[in-house]
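S.K.: Sequence plus predicted model, see below.
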Amino acid sequence: MTELLGVAVLGLGLSSLYALASLGLVLTYRGSGVVNFAQGAIGLCAAFVWFELHVNGSWPYLPALVVAVVAAAILGAVIHFAFMRPLRTASAIARTVVTLGLLITLQAAVILRYGSVVNTVPSALPTTPLSVGGVTVPVDRLVLIAVAAALTVALWLVYRFTGFGRSTSAVAEDQTLAGAVGVSPDVVAAANWALSSALAALAAILVAPIITLHASSMTTLVIGALAIALIAGFRSFPVAFAASVVLGVGQTLVTRLVDQPGAAAAAPFVVMIIVMTVRGKAIPLRDHPFAKQPRVGSGRLRPGPVVAGAIVTTVLVLTLSEAWVLAIGTTLAVATFLLSFVVLVGYVGQISLAQWPLAGFGAWVAGRLMSAHGVPFLPALVIGVVATVVLAVVIALPAVRVRGINLAIVTFGLGAVLEFLLFTNSEYTGGIDGTAVDMELFGWSFDGGLHPYRYVVVTFVVLLLLSVVVTNVRRGLVGRRMLAVRTNERAAAALGIGVTSVKLYGFALSAGIAAVGAVLVSFSVGIVDYAQFSSFGSTVYLGLAYLGGIGFLAGPLLGSPLAPSTIGTQFGKDVLVGLGAYLPLIGGIALVLTVVANQDGVANDLARISRRVVDRIGLHRRSNGRARPVALPESPVADRGRVRPALLEVEGLSVSYGSTVVLDGVSLDVRPGEVLGLIGPNGAGKTTLIDSITGFTRPTAGTVTLDGADLLGRSPSARARAGISRAFQSLELFEDLTALENIIAATDPASRACYVTDLLRPAPVRLEPGVVDAIREFRLEDDLDRPASDLPYGRRRLLAIARAVASGPSVLLLDEPAAGLSGEECRELARVVRRLADEWGMAVLLIEHDVEFVMETCDRLVVIDFGRVISSGDPAVVRHDPAVVEAYLGGGSAPLALNAERTS
């Protein structure tokens, strides 16, 4: 027991390193909402500045430290104003990729200047050993944990009790509102970037004597710090410090007690994954900020570019040396791997940083089967791909409960677990000699080292075949589901799309593609080095995929030349001698500048240029750049059948958030063929009631039934399939899809067979009668080919309602459908809502503040205030109810005026 206590005390040294690094990550996120993957690289640069001044330049320790810390603070402020400020409204992936680009750039600059040698530096802290329980503990570890504790207290006090701390909290809560009250989000963010960068510098300089100073020392440290910052929610300094102590001590104990290489290094990520799995939400809550996503291509694989690419590749292969031919083959293999990012990140919107280690698992399975068990290449490849798909689904099960940057960090941790437990363990990877493989099909060898020309042929064919698979998925039913989930998970679930199923499928398909690419890359020369499948490798490859255009089929080909051993490397060797050493630096700078200037990647620019050229030379003409109008089949409205009638009953429904009661025993029913109006002042709980009916909010009491069938416990998508549809107050359209695709998404079959059939042939677009009728009811014929994001607000609102109607639901829930519409549009909408009840037979629940609209449309009214029903019945009677007048007008005896709002 005494020995374990001594080991635990020794673990405080590691705890201090984690604490210092994680505090800086929390600082940056609190001030700007950015998870800074370059935190360690900033500290690394500052540590080398200090090294130059103090060790090489003989400056005193303290002045050198001050200069290095100030330089890091200036660098942090510059990063904000130059790169983060232009990306304030960009997607999480864009901001993440910029920090990854900065990481690559800064680390490459350090390597160019100082190489990869390990530098031992002196410590200014006391290093006198202290004996604890028979274990010798250097005093500097205890000093460091004391420094970390003091910084934690200081930061907590500053951000809790000072004006600057309150300003930071205000900006983190709502930048627009903070700006309205005189708080500059830019100044606050820049100050926090400067402070976190200064802290990164201080931490790097203090810990350099312990972990030594080399190109990857600090960036590796940030891996564990990310896990700790995520556990702390990127907000709490005390939680970050406490987690650092627990994980640092725990990791040291695991090192001593567990005889498994890599187990200690993987421990923080295992804890992080468990915490985030328990904490995560399946679907975002209302008012979740949906940032702009990178643009997605049409998914069409045109024969012209394919033939041209084949001709160019053939010419190059026949005219260049074997070294160049192998580089071309490697470039195509890397492009095959990058296709996996197009599927998962581009189409599904899931930021995964586990792709490279996950793909390496497939290569490991295939390689070990071939090397240790003599399995031929093709069966080994198939088994490796299947094993990777299975592992991807297992990994995705906890990962799908989180999203955005949290998902990126969780998958980063999952990749790190694979790296530490598998790829760095020589017992599993074939020892120091690696794994010998023979790429041979039916006696035909295409080993890249021996037969580079054959290798190019195979990689080209594989890339082409998998590109066909990806384009089939993009253009089919599965692709519409993916883009719907990527754009708006709540709206997708409300249409009956299984959000979790789509995510799991995206992880599985992308993992299979990644495994094929990893096999082609790592098997190219016959000896597989599994150490290359590091967790940081995913960050590099994600950056390359984003640079090329992560939503476009051409993106992988445009990004892959900057990867190691590709034509970019060969160009640096043969054409511009010495350029190869600068390739990581060039790639990092290009990545950062590309994201800041164009978040959609190089492929989007090339697509736009090619369209202009084609239009100019007159190969085809389009009106204002728009596609041909969509032709609707004849489907007379008079022939429409009525929807399946169903009675929606809500009984004693209550919703509470902590001690705040939002709904208190609400009861109502919505009958087939009638319009029930639900009115009440702002904040009465009307939208919460719809969220509870549709499954987005869990009630604390009460029941919701549809024709007597209990709906509680069912998912939002299951309730949609049962016959309940809704239009959101905030629209929540699928911005990446056209108006027609938005509507069709509501009527796509629920069958899961498309997950297989779409791989071979995309499911054709089917214009169901309900789709045609909804289009004509809302007069959207002229807008069908336009992206939803291009429509004016009034048309967007009508599109949102048409989408909810298209599936022919038994019950339709409309949340303020007339908001933002003109007077004539409101009157027409009122007539349409009446027809939906009278002619279609729908049960309609209508929330609306426009009392005139309600009076003209509704058969009955229910009024709620502060979560309770205060009146119900005929509209003319409810309008004169004293309780309703009191709720809206704060007293008086006059009937409720048209368009009244609460004035109390």
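M.R.: Everything's here; your move.
S.K.: hey, let's count contacts and neighbours off CA atoms from now on
M.R.: Noted.
S.K.: Gln251 versus the closest residue in space to Pro398 that isn't next to it in sequence, what's the distance?
M.R.: Using Cα to Cα, 6 or more residues apart in numbering and skipping residues adjacent in sequence, the residue nearest Pro398 is Thr277, 5.2 Å away. Relative to Gln251, Thr277 is positioned 21 Å away (Cα to Cα, to the nearest Å).
S.K.: what about versus this one:
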Amino acid sequence: MSDLLRYAFVGLGLGGIYAMLGVGMVMIYRGSGVVNFAHSGFALIGAYTVYTLRADHGLSTPVALVLAVLLGCLVGLAMQVLVLRPLRRASPLARVIATLGVLTLIMEGVLRTHGAGQLMSAPFVPTTPVRLVEGIQIGQYAFWLAGIAVLLTAVATVTMARTRFGHAISASAENPRAAAALGWSPDALAAATWALGGGLAAFAGSLVPAISFGFMSPTQFAPLIIGALAAALLAEFKSYPMACLGGIAVGALQTVSMGFIDSPGIADSVPFMVIIVLMVVNGRGLPLRGSATDRLPKVGTGRIRAKVVVPLVVAMMVVFVLASASWQVALVMSTTAAMVGLSVVLLTGYAGQLSLAQFAMAGAGAFVAGRLSALAGWPFELALLAGVFAAGLIGFLLGLPALRTRGINLAVVTYGLGFAVHSIFFNNPKWGTVAPSEVSLFGLDVDPIRHPDRYALLCLAALVLVCLMVANVRRGRVGRRMLAVRTNERAASAIGVDVFETKLYAFTLAAGIAGLGGVLLGFSYGTISFGVLYDVGDSILILVLTVIGGVGFVLGPVVMAVGAEGGIVHLLLPSHTQEGLSADGGFSQWIPVIMALVLLVTLLANQNGVAEEIDHKVGGKLRARFGSAGRRGSVAAEREARAERAGRAAVTVQPRTLEVHGLTQRFGGFTALEGVDLRVEPGEVLGLLGPNGAGKTTLIDCVSGYNKLTAGQVVIDGQDISRWSPHRRARAGLARSFQSLELFDDLTVRENLLAACDARDRTAYLTDLVRPGRAALPEVLEAAIDELNLADVIDEVAEDLSYGARRLVAIARAVATQPSVLLLDEPAAGLGEAERAELGRLVRRLADEWGMGVLLIEHDVELVLGCADRVVVLDFGQKIAEGAPPEIRQDAAVRRAYLGEETDVAPGASAR
């Protein structure tokens, strides 16, 4: 027990650091809605500023400390004003990547100016031990750091609770627009919190030497972000006291683990384990603050132009063979980095899952392959396959948290995972270094030492193969599923896409690709030192390079991999530069700093990356030369095909009956629906009317599987589907549209519709890698295009369409699933009179000619009464009327619900 208490008290020091950093992260998030992954960089600035001012300039400790805190405030303010404010309309992932770029900039800048070695910085809090009880002596610093954290937390809590500034921060955190309406500028509040958070982090960083006996190094600060994230998550990014208590608890738990667990790296992984428990087991996630105008990076088409690709590959083969040995080594570095970058394209660019552990996946593949080769004598071919398989399996396991977290939440998990894998496996003295056996491929000696040209060609062949696979995935059914999930998970489920399955596939395949690159990188060395070769920061560097190149384009990482560590750019640069430029005289050491700056410029200027610019300029010229005639021919062909189809028999769907029994939905103490019954027969239009707040959209959400029922049943053809997932209901013939449209804006109209009617077979996960095929428009899709007159916009990107056209595309996408029962949620909203009339005729055709059962929700009462066979009316969640349109028109209860009183005026006049 005495040992437990001693370690726990010692952990108060580390916990105090975590607490201060966690409070700063909460403060920044509440002011700006951004999770600052550069927070440990702010701490690094504070520590090294105090050291430099005291050691090099002879300033007193108080003056150095004040200047360090002011510099932290200034850096935080500059980051908000110069980087994040211009990115407020970018996607949340882009903002996170920007903070990672700043972290890289800070870390590499300090490494280049001060080196990676340890420095001695005398702590300015008392460190002499104090005796608590018999046998337990604790350094005073632990109590000082915890006490300082509690004091600063109390100040922050009182300030936020008792001042107008604090109230404004709270209001802005809940609703930035409402805060602006009250006269508070969200930008000014964000800038203030970034400055305060930056100053607090710098102050915390200046205290770090106290927990390491006065020693400090840049690498010591990187893991602090994991503990800070754990503290902030325990506070749910809301409560400063909880962030403080959480940070102290995590620090104490980590120190106790150090004392009782001998295995290296386990204790360092405690904050990561806390994050996993909070975000996966308990389902907690960051309350993300986004905007309706957030824009995701564009995605390429994946089209392969053989006339361009084949000559380019041949030329590269010639270069790889004729290059000198040093060039071939650099080419191996760049090609393997490009493969890991392509895994980022597939996972982040296509599936929208931000992973900060892709280089850890690469290292995992190399770890397995290297040990099998060195210790078990496996031949290279089998060790390579085993490494790729192992990386894919780990990627699958990593994807499991994606079932409960997404976006930035997932970035937090994967960031911690990278640190955990590096600490437990790669830096472990027992496992961290292996010497693989000789490398041969099917009897051909491709050893990188004896035959660097052959090994370089092997890496090139692997890169070409991966490029083709990733491009094929983009053009196939799986690619459309991924992009649907990336853009809108709710809408993807509504068309029958299994979101969880698609995510797991993306994680597995991406990890396998990263593992391939990692194995080839590791075997290019005679001895693989995992801790050095697969450093945690390399995952960030690969992400930086891929984003600069274009995270949605196959060409992106291929172009930018020249800047990878040890790659082509490093070889081109001189080994010595002007005096004083770098600590070691090598200009190439500054490449990560340059890349971080380029990343920030890229995000500010064009978050789509270099590849998009290349595609726009080069591809634009090709399209300008050949595209116009092709487009005119395509439109003409569509019109001719439509004329030919005009005489065909109408498409019919499998008849199914939808029944809802006793449907009840409560949210806490509020009852949205109470005991609702309804039935939709094949070929019947059932109208659903009710004033605002009657529960109409809630009913559709319940029927389609997006709400968990409080009571009642949803039945199709006698089968209870109340516990089915949304995608399973969609595959059973239950489709819906959304009031807010929720199109896949990154895709063309054609791809939106194809995504809806694609077969959901799992064989595509394998066949699309090799042969995605050409997506032919099925008959049901051609009929939907004809019905809604979409032939002229079929190849337009969805986000470029007019609102009316987008409405029609949303309906067409629902129809394209060929449902037995179609749920339309206010499809006429925003349409003109002529479009409303056409919509009414379309609804009748879907029922009369296609045989669909249609549940139509609309505020346009006359539209519903004009095309429905029967009508159900809701008010305050209860069914108040049901019958034929003439009966509903004369129903007194309906008139009261709409007009508030008895009247002879038809409800349609005022319910539009």
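M.R.: Cool, got the structure. As the structure is a computational prediction, the values presented were derived from the model and not from experiment.
S.K.: list the buried ones in stretch 215-229 of structure 2?
M.R.: 215-218, 220-229 (16 or more other Cα atoms under 10 Å).
S.K.: Closest one to Leu65 of structure 2 out of those, please.
M.R.: Leu65 of structure 2 lies nearest to Met216 out of the buried residues of stretch 215-229 of structure 2, by Cα to Cα, at 16.3 Å.
S.K.: Grab the nearest non-local neighbour of the aligned residue in structure 1 for that closest one.
M.R.: Correspondence of Met216 of structure 2 to structure 1, assessed by TM-score structural alignment: Leu213. Among residues not flanking Leu213 of structure 1 along the chain, Asn119 sits closest, at 5.0 Å (Cα to Cα, 6+ apart).
S.K.: ok, now which ones touch the one you found?
M.R.: Thr212, Leu213, His214 (Cα atoms under 8 Å, 6 or more residues apart in numbering).
S.K.: Verify the stated contact: the second one with Thr120.
M.R.: Looking back up the chat, that one is Leu213 of structure 1. Yes. The pair Leu213 of structure 1 / Thr120 is scored as a contact, 6.4 Å apart, by Cα atoms under 8 Å.
S.K.: okay, now Arg279 of structure 1: neighbour count?
M.R.: Arg279 of structure 1: 11 surrounding residues under other Cα atoms under 10 Å.
S.K.: Against Ile679 of structure 1, how distant is it?
M.R.: Distance from Arg279 of structure 1 to Ile679 of structure 1, by Cα to Cα: 35 Å.
S.K.: Equivalent analysis for Ala887 of structure 1, please.
M.R.: 11 Å.
S.K.: which of those two has more neighbours?
M.R.: A side-by-side neighbour count of Ala887 of structure 1 and Ile679, using other Cα under 10 Å, places Ile679 first with 26 against 22.
S.K.: which stretches of the stretch 301-450 of structure 1 form helices?
M.R.: With DSSP state H, counting those that start in this stretch as the criterion, the stretch 301-450 of structure 1 has helices at 303-319, 322-341, 355-373, 377-399, 404-418, 426-429.
S.K.: Format those as a markdown table; extra columns: distance to Asp140 of structure 1.
M.R.: What follows is the helices of the stretch 301-450 of structure 1, written out as a markdown table (distance: least, Cα to Cα, whole Å):
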| stretch | distance to Asp140 of structure 1 |
| --- | --- |
| helix 303-319 | 59 |
| helix 322-341 | 44 |
| helix 355-373 | 36 |
| helix 377-399 | 38 |
| helix 404-418 | 29 |
| helix 426-429 | 34 |
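S.K.: Pick the most buried one from those helices.
M.R.: Among these, judged by mean count of other Cα atoms under 10 Å, the one packed with the most neighbours on average is helix 322-341 (a mean of 28).
S.K.: what stretch of structure 2 does that helix fall on?
M.R.: Against structure 2, helix 322-341 of structure 1 falls on residues 325-344 (TM-score structural alignment).
S.K.: now stretch 555-564 of structure 1
M.R.: Going by TM-score structural alignment, stretch 555-564 of structure 1 sits over residues 556-565 in structure 2.
S.K.: Figure out the length between the terminal residues of the matching stretch.
M.R.: Across stretch 556-565 of structure 2, first to last residue, Cα to Cα, it's 17 Å.
S.K.: For the host helix or strand of Leu520 of structure 1, what is the distance to the chain centroid?
M.R.: Assessed by DSSP states H and E, Leu520 of structure 1 sits inside helix 499-522. Helix 499-522 of structure 1 sits 16 Å away from the centroid of its parent chain (Cα atoms, centre = their mean, to the nearest Å).
S.K.: That helix: average distance to aligned residues in structure 2?
M.R.: Using mean Cα distance after the TM-score superposition for structure 1, helix 499-522 of structure 1 ends up 0.8 Å from its aligned counterpart in structure 2, as a mean over the superposed pairs.
S.K.: OK, contacts around the residue nearest to Gly205 of structure 2 when sequence neighbours are not counted?
M.R.: Counting by Cα to Cα, 6+ apart, Gly205 of structure 2 lies nearest to Ala43, which is 3.9 Å off, once chain neighbours are set aside. Going by Cα under 8 Å, 6+ apart, Ala43 of structure 2 touches Gly72, Ala201, Ala202, Phe203, Ala204, Gly205, Ser206, Phe221.
S.K.: wait, which of the residues you listed is closest to His570 of structure 2?
M.R.: Distances from His570 of structure 2 to those, taken by Cα to Cα, are shortest for Phe221, at 26.6 Å.
S.K.: Contact partners for that closest one?
M.R.: Counting by Cα under 8 Å, 6+ apart, the residues that Phe221 of structure 2 touches are Ser40, Gly41, Ala43, Leu44.
S.K.: Brilliant, that's me finished.
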